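Chemist: one predicted model, sequence on top.
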Amino acid sequence: MPSKKPQLTIRIEEDEYSYLQEWAQEEFMTPPQLAKILLKKAIASKKKEKEGNKRETA
């Protein structure tokens, strides 16, 4: 059964993809798996940053 989760398609430069591919191999992952992890970490960091800003202004 196909996932009902939203999908995201991105286009990156060839050199960036090559680097991502090498990095993913080192981590025993595929480039999409690594990209998903990196995106999740970036989102968590941004949420934490925003939460900190809300506390400072309160």
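Modeler: Cool, got the structure.
Chemist: from now on I want contacts and neighbour counts done on CA atoms only, so please keep to that.
Modeler: Will do.
Chemist: state the distance from the spatially most central residue of the chain to K5.
Modeler: Centroid-nearest residue in the chain, with C-alpha atoms, centre = their mean: L39, separated by 1.4 Å. Using C-alpha to C-alpha, to the nearest Å, we find L39 at a distance of 15 Å from K5.
Chemist: got another, please set it beside the one above:
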Amino acid sequence: MPSKKPQMTIRIEEDEYKYLQSWANKEFLTVPQLTRVLVKRAIAEQKKLEQNKSA
């Protein structure tokens, strides 16, 4: 059954993609999996910064 989660497409430079591929291979992940991890980390970090500003 297909996921109902929202999807997005990004376009990046070829050298950036190759870097992500290399990084993902070292982590035993695919590029989409690594990208998901990075986005989740960035969101968590941003939320933490916003919490600290409002405190």
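Modeler: Everything's here; your move. Note that the structure is a prediction, hence the values are computed from the model and not measured.
Chemist: buried ones in the host helix or strand of the residue nearest to the centre of structure 1?
Modeler: Counting by DSSP states H and E, the secondary-structure element that holds L39 of structure 1 is helix 31-57. By neighbour count with 16 or more other C-alpha atoms under 10 Å, helix 31-57 of structure 1 contains the buried residues 31, 34.
Chemist: who does it touch, helix- and strand-wise?
Modeler: Helices and strands touching helix 31-57 of structure 1, as assessed by 3 or more C-alpha pairs under 8 Å, 6 or more residues apart in numbering; DSSP states H and E, comprise helix 14-26.
Chemist: picking that back up, for P6 of structure 1, see how far away the residue nearest to the centre of structure 1 is.
Modeler: Using C-alpha to C-alpha, we find L39 of structure 1 at a distance of 14 Å from P6 of structure 1.
Chemist: cool, and I12 of structure 1?
Modeler: In this structure, I12 of structure 1 and P6 of structure 1 are 20 Å apart, going by C-alpha to C-alpha.
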